[in-house]
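# The sequence and its predicted three-dimensional model are supplied below.
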Amino acid sequence: MTSEPLPTPAPSSPTGYVTLADLTAQWGIAGSTLRSAIRDSDHPRRWLPAPDATLGRALVWHPATLANLKRPTPGRPAGVRETQPRARRTATTTAPPSATGT
């Protein structure tokens, strides 16, 4: 399955920047998912570029920074091997104690 590029977001503020709230509304992705995807380190699952600026506490991007951005397809991260599931434990039945009291 190939991932389609996300649509280029339109800024909702007069500054021309796109905020995190704009991205959640236009892309339909949760804000917590977007915050964890910001590329502030070399982690391979970080796909959203670092913000171009901060206005107060808001992270903002130029629309050109987010053009043709592709979200990775969900699934198993690269490098994880397929393994066999562990075998189920079988229930061991034990006979009830003998009721013969001699």
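Cool, got the structure.
# For the rest of this, base every contact and every neighbour count on C-alpha atoms.
Fine.
# Does the host helix or strand of T24 pack against any helices or strands, and if so which?
Here T24 sits within helix 20-27, counting by DSSP states H and E. Applying 3 or more Cα pairs under 8 Å, 6 or more residues apart in numbering; DSSP states H and E, one finds that helix 20-27 contacts helix 31-36, strand 58-61.
# structure B:
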Amino acid sequence: MTTMGIREHAQTAREFLQSSEKLWGAFSHAMTAISQDRGWDYGTHRETITAGQRLDDELNDANLQAGVWAARSFHMNFYNGSMEYYEMELGRPIVRAFIERVLGLLAERSSR
């Protein structure tokens, strides 16, 4: 591998990990907003996951449970780099759909 090849590989790896953390961050912010709206505890990792589980229980929606799982996987990937590229491609739209659903719920409640 050439020096340029090594640099390119390192840059791609950094971007991959940063993308994972950005997806987790967006999920976390959505969970903070919904927690504030519903009066739930928020601020810690555990409370963020619990809020996602509570929302899933409240709405009985398996897609929400999948969103919590996918976001959590991205968070873990940021620290240990355990995801394969295809897993990221599969999980990214799940997290995005989860966030869009949460934002929609917040918009519904604020328009009432």
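That came through, no problem. Note that the coordinates shown come from a computational prediction; the quantities given were computed from them, not determined experimentally.
# Now the TM-score, please.
TM-score for the superposed chains, counting by TM-score structural alignment, normalised by the length of the first structure: 0.32, backed by 62 aligned residues with a Cα RMSD of 4.8 Å.
# ok, and which of the helices and strands packed on helix 20-27 of the first structure has the densest surroundings?
strand 58-61 (a mean of 18; mean count of other Cα atoms under 10 Å).
# which helices and strands does that one pack with?
So strand 58-61 of the first structure, by 3+ Cα pairs under 8 Å, 6+ apart, packs with strand 18-19, helix 20-27, strand 53-55.
# Tell me which of those sits most buried.
Stretch with highest mean neighbour count among those: strand 18-19 (a mean of 24; mean count of other Cα under 10 Å).
# check contacts around the residue lying closest to L103 of the second structure once chain neighbours are set aside.
Using Cα to Cα, 6 or more residues apart in numbering and skipping residues adjacent in sequence, the residue nearest L103 of the second structure is A30, 7.1 Å away. Listed by Cα atoms under 8 Å, 6 or more residues apart in numbering, the contact set of A30 of the second structure reads I99, V102, L103.
# Could you identify the helix or strand that succeeds the host helix or strand of F16 of the second structure?
If you go by DSSP H and E, F16 of the second structure is part of helix 3-38. With elements assigned by DSSP H and E, the helix or strand that comes after helix 3-38 of the second structure is helix 45-59.
# how much space between the residue nearest to V60 of the first structure when sequence neighbours are not counted and L59 of the first structure?
Nearest residue to V60 of the first structure, sequence neighbours excluded (Cα to Cα, 6+ apart): T19, at 4.6 Å. To L59 of the first structure, T19 of the first structure is 6 Å away according to Cα to Cα, to the nearest Å.
# again, but for L23 of the first structure
Separation of L23 of the first structure from L59 of the first structure (Cα to Cα) stands at 11 Å.
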